[in-house]
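**Student:** Just need the structure, nothing else, for what follows:
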Amino acid sequence: MQGLMMQQPLLVASLLAHAERHHGGQEIVSRRVEGDIHRYRYRDLAQRARRMANVLEGLGVKPGERVGTLAWNGYRHMELYFAVSGSGSVLHTLNPRLHVDQLAYIIEHAEDRVVFFDATFLPLIESVAPRVKSPKVFVAMTDRAHMPQANDLTGMLMCYEDLLELHDDVFEWPLLDENSASSLCYTSGTTGNPKGVLYSHRSTLLHTYAAALPDSLNCSARDVILPVVPMFHVNAWGLPYIACMVGAKLVFPGPALDGKSLYELIEAEQVTLSAGVPTVWQGLLTHVGERQETFASMRRTIIGGAPCPTAMTAQFQERYQVDVLHAWGMTELSPVGTVCSFKPHQLSLSTEERYTVQAKQGRSVFGIDMKIVGPDGEALPWDGHAAGDLLVRGQWVTRQYFGAGDGDASPLRDGWFPTGDVAKIDPDGFMQITDRSKDVIKSGGEWISSTDIENVACLHPEVATAVCIAARHPKWDERPLLLIVKKPGSALGGGEMLAFFDGRVAKWWTPDAVVFVESVPLGATGKVLKNQLRDQYRDYYLSA
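**Tutor:** I've put the predicted structure just below:
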């Protein structure tokens, strides 16, 4: 016997319709590329998104066709999130931190019909436009007064606000198949060409439900959410959708992501929750620490994209009373996979024991299953000690990359997606990544976790950034090499840094040498590009 319940498709536009109807007066604040602060409400967002849906129809964009965006976090980008997906087309967010060759490849591979861009990205657009065939229309996301001069785009450049003025807001969101594509995001492409991950309306809505839950990102109508994590990569971890679902106030930072700008926005708008990668938070903490400031309203921060050092967690929580929520995910997971939310019995642990838990990437949210396997493919125990390849499956995990041909091999292994991470899982189900499979260090036949080495190094008060890589060694095959970016004014030496590891890791895990560097290369999503550092320093011990 079948259940007697209504059937309504899970569609992205339903999030906006809900926000307009039930949270229409809630505010959305954006620091604009033009330099000022823009304010409006969910009802304004909904009205302008409908106008933009009419714009897209007028530009000849058909259902299923891709529409590119090259934009910071802001209200116009939010309007496109819903206008494009809601009307049946596919929102293709483009990462401006990628190399121009990769951008051109992605736009051409996706066959974008139109590309919308913030004015600051005009040089990128002018570099990309001659290299691609697909988009014939480029729309600057600004008004007529701030339109950029672009002689190379004559006949192709249009103005966002001018287009909106030409259309009304009478538009009925179509009743789409919930399994139809809603958005497209390419991996950051640290090696080889980026791969496209094509999300559906259904997968996006299920991800939004799960990510908003109390033991996930814990969002509500009482929150003021500042997504520092970019809307141009993995949909800002789903926060724009979550905010519509729960009715939270949204604060968009635009292009100003330095510590001073973020702090001023957090305080002015009484932000309660923010999300970003560790490199961004290091800049914020440095700014606040130098000026001996405090946070009046912010009580939680979500940190992901790279492992969060325990030292950063301790600084947020002990000095500023801001709880840290460590999370893990991937483009292929939409992106949320695990969140490090405490279980009841862990609340009574000592401070040091709680930090040990918080250093882990956390437990699966409902909708994601995971396991670790050994070289033979057999599942390993969840004992907190065994480490193996991390595999996942779930309602919002990709099963095939966009544009893959019939002859292309599926990335799945017996229905599971291989993440490329090496991890261990404890009896409580908390997963901890010990390395990327290509970053693990094998010294004398034994494995060393570069992540553990980095976490210890970051505990030193004079260390700003620590990166551990495998360098070839004449006796041990590989040995860990530690690269350190010191905090300003530090006189830290190599001997002192290595001595800091005494009693904190096994002696044979301690790196053989320290190299002090001015900076480390960062990828398009803020992750350290270890492949570049390995190429540069892999023979360090051989040439010593």
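**Student:** Going by C-alpha atoms from here, please, whenever you check contacts or count neighbours.
**Tutor:** Noted.
**Student:** Am I right that A470 sits in a helix?
**Tutor:** No. Under the criterion used here (DSSP: H, G, I helix; E, B strand; the rest coil), A470 is strand, not part of a helix.
**Student:** shouldn't it be in contact with D477?
**Tutor:** No. Proximity of A470 to D477 does not meet the contact threshold set by Cα atoms under 8 Å, at 9.5 Å.
**Student:** shared neighbours, those two?
**Tutor:** Shared contacts of A470 and D477, defined by Cα atoms under 8 Å, 6 or more residues apart in numbering, are found at K442.
**Student:** what's around the residue lying closest to E20 once chain neighbours are set aside, how many residues?
**Tutor:** Beyond its immediate neighbours in the sequence, the residue positioned closest to E20 (Cα to Cα, 6 or more residues apart in numbering) is R43, lying 4.8 Å away. Other residues within reach of R43, judged by other Cα atoms under 10 Å, total 20.
**Student:** tell me what the helix or strand harbouring R43 is packed against?
**Tutor:** For R43, the enclosing helix or strand under DSSP states H and E is helix 42-58. For helix 42-58, the helices and strands in contact under the criterion 3 or more Cα pairs under 8 Å, 6 or more residues apart in numbering; DSSP states H and E are helix 12-22, helix 75-86, helix 160-165.
**Student:** How far does the last one sit from its chain's centre?
**Tutor:** When distances are taken as Cα atoms, centre = their mean, to the nearest Å, helix 160-165 is centred 30 Å away from the chain's centroid.
**Student:** And it, what does it pack against?
**Tutor:** Counting by 3+ Cα pairs under 8 Å, 6+ apart, the packing neighbours recorded for helix 160-165 are helix 42-58.
**Student:** to compare against the first, here's another:
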Amino acid sequence: MNKYSSNTVQYPTARVQMLSLHVHDLLKHAAQVHAAATVTSVSLEGVVETQTYAQLAKIANNCATELHSMGLRSRDAVVSFGFSSLDQMAWLYAALSQGVITHFLNPQHRAEDLGRFLQQVRPGMLLHDAATASAAQAFAALVPGTPLRAMAKLGTGGGREYTTTEFAEDTLSHVCYSSGTTGVPKIVEYTHRSTVLHAWACALPDAMGLNSADRVMPLMQNFHASAWGAPFVCPLVGASLVLVPPHRDPAQWFQWIEEHRITVLGAVSAHWLALVRYMRTSGLSFSTLRRTVVGGTRLPFDVAQFIQEELGVEVCHAWGMTETSPLATIERFDSTRASLRHGKPVFGIELAVQCKGGACSAEGTGELMARGHWVAHSTANNSNWLATGDFATLHENSELEVIDRMEDSLIVDGIPLSSALVEHQARLVQGVADAALLVTDVASGRSVLAWVAMPEVDTASVTVELEKILSKTFNRWRPTQYIVVDAFPYTASAKVQKHLLKDHIARLHEDDVALTPNSSC
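**Tutor:** Model (predicted):
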């Protein structure tokens, strides 16, 4: 008999057991493994405060004890109404530890939207900071009985260690409200599972590539798509995090980067356009910054080239939206390529384009569709695909190139035209402080270039130069009309609210006011 044929031997078998993914475990991990790494916040008044992850975890525990003593339980809601800070982080992780859902309200949203959000949420507590204290009192009256609490008045916990309760990983972790660039803000709900998976994806080498030696500063607030996941991915890898207020001054951004020895900067294209102009004018360079993750509208190729080759900062060009948590695709700038696109999807994201007739394909041009482990879509949608509203091309190997929003897209001689690139060329014309291309009729291709004039310029001569430059750059294409405006309405994420500019132009037409090169609003 073969000595190996016996059936009496029982080999022990081990199988991985599932543990639920919970966001608060990220801070627990950081406090244990990266205890000396820090979180720093800068207030609107410029006051700087720093805590280690170990200290932050203790304060979050005290806040959790207080929330629990107030009767808040899993799936209850609190509203966090303020700007990114250590205090906001402490209350966020306190709520996460017991399954309480944090709603990040944007103080820069319209008052009527904020009021409706509060009435819909009906929170168990309304947290505010010094900047939002008076507004919070006014809004709290809309939901009688809602306790108000200053974030800076952190819980003491009475020395007790709060024990987290058990809840499912598909419990909501937090809620963000989109910036409302195209109109009414959207409500986007994230789960513990989706948030942890998104943080893991952000940390990947071919994504943000973060590690414990990094010092990360997002110029986006926590209420703007969770500051691109920075409050979660930084503790995951042990990177230090620096939270700053929403200033619009590139000189201030540069000062923060240098003072806090930032190595990775999160910014939208509008941030970098202003920062590059400031640094060129001032002849400055960075001492520690080595990488930037850029989102928002498409970053012009020549600007990306200057950032990477002249400033020595690696450019990672990303695409995403509030509904994608937000990271979906990313690309590292390569100056040998003909253009800058938006990269390929990270693992966990799948893309398609919906062409004419409603068919979806893995390549082609049409409306961009997305699905994945951290992609939110309407609960009324029977499909698990998110219709993004972006007009895009999917190239070979799922390489993404977002052209524009669907309502802002133009096809010129069979080729999609990017309004972001038109606006960039317009800003290069002397006398133009800012520019926005508004597509007022997609079918006919009618468009208006709204632009902000620098002080004491002859707008008529600048318009002539705009005609000349744009026609030359875009193969004889140029906007149908031009209009000078005093200023642009921006969202908190530094995006122009084009729908408001379009409304203004529509009112001009209703009043039979001619749009001439010297018109202003």
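**Student:** quick one: TM-score?
**Tutor:** Once the chains are laid over each other, their TM-score by TM-score structural alignment, normalised by the length of structure 2 reads 0.88; 498 aligned residues with a Cα RMSD of 2.7 Å.
**Student:** coming back round to it: most packed of the helices and strands packed on helix 42-58 of structure 1?
**Tutor:** Ranked by mean neighbour count under mean count of other Cα atoms under 10 Å, the helices and strands packed on helix 42-58 of structure 1 are led by helix 75-86, which reaches a mean of 25.
**Student:** For the aligned partner of G247 of structure 1 in structure 2, give me its contacts.
**Tutor:** Under the alignment (TM-score structural alignment), G247 of structure 1 maps onto G238 of structure 2. Residues near G238 of structure 2 by Cα under 8 Å, 6+ apart: 30, 33-34, 37, 211-213.
**Student:** count of neighbours near the closest residue to G238 of structure 2 other than its chain neighbours?
**Tutor:** Closest residue to G238 of structure 2 apart from its sequence neighbours, by Cα to Cα, 6+ apart: S212 at 4.4 Å. The number of residues packed near S212 of structure 2 is 15, by other Cα under 10 Å.
**Student:** From E378 of structure 1, how far out is the counterpart of S212 of structure 2 in structure 1?
**Tutor:** For S212 of structure 2, the aligned position in structure 1 is occupied by A221, per TM-score structural alignment. Shown here: A221 of structure 1 relative to E378 of structure 1, a distance of 44 Å by Cα to Cα, to the nearest Å.
**Student:** and what of S450 of structure 1?
**Tutor:** To E378 of structure 1, S450 of structure 1 is 24 Å away according to Cα to Cα.
**Student:** So for those two, which sits in the more crowded spot?
**Tutor:** When neighbours are counted by other Cα under 10 Å, S450 comes out ahead of the other of S450 of structure 1 and E378, with 23 against 11.
**Student:** who's in contact with the more buried one?
**Tutor:** Contacts of S450 of structure 1 (Cα under 8 Å, 6+ apart): 434-435, 439-441, 467-469, 480.
**Student:** and those as a markdown table, adding distance to T191 of structure 1?
**Tutor:** A markdown table is the format used below for these (distance: Cα to Cα, whole Å):
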| residue | distance to T191 of structure 1 |
| --- | --- |
| T434 | 21 |
| D435 | 17 |
| D439 | 13 |
| V440 | 17 |
| I441 | 19 |
| V467 | 19 |
| C468 | 19 |
| I469 | 17 |
| P480 | 22 |
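**Student:** sorry, back to before: pretty sure the residue nearest to G238 of structure 2 is touching L236, no?
**Tutor:** No. Using Cα under 8 Å as the test, S212 of structure 2 is too far from L236 to be in contact (9.1 Å).
**Student:** what's the counterpart of F488 of structure 2 in structure 1?
**Tutor:** For F488 of structure 2, the aligned position in structure 1 is V520, judged by TM-score structural alignment.
**Student:** Apart from its chain neighbours, what residue comes closest to that match?
**Tutor:** Excluding its sequence neighbours, the residue lying closest to V520 of structure 1 (Cα to Cα, 6+ apart) is V528, at 6.8 Å.
**Student:** Would you indicate which residues of stretch 244-260 of structure 2 are buried?
**Tutor:** Residues of stretch 244-260 of structure 2 classed as buried: 244-246, 250, 253-254, 256-258 (neighbour count, 16 or more other Cα atoms under 10 Å).
**Student:** List of residues touching that stretch?
**Tutor:** 41-44, 83-85, 215, 217-221, 242, 262, 271, 274-275, 278, 286-289, 492.
**Student:** burial count for the aligned residue in structure 2 for D369 of structure 1?
**Tutor:** Taking TM-score structural alignment, the alignment pairs D369 of structure 1 with E350 from structure 2. Counted with other Cα under 10 Å, the burial measure for E350 of structure 2 works out to 19 neighbours.
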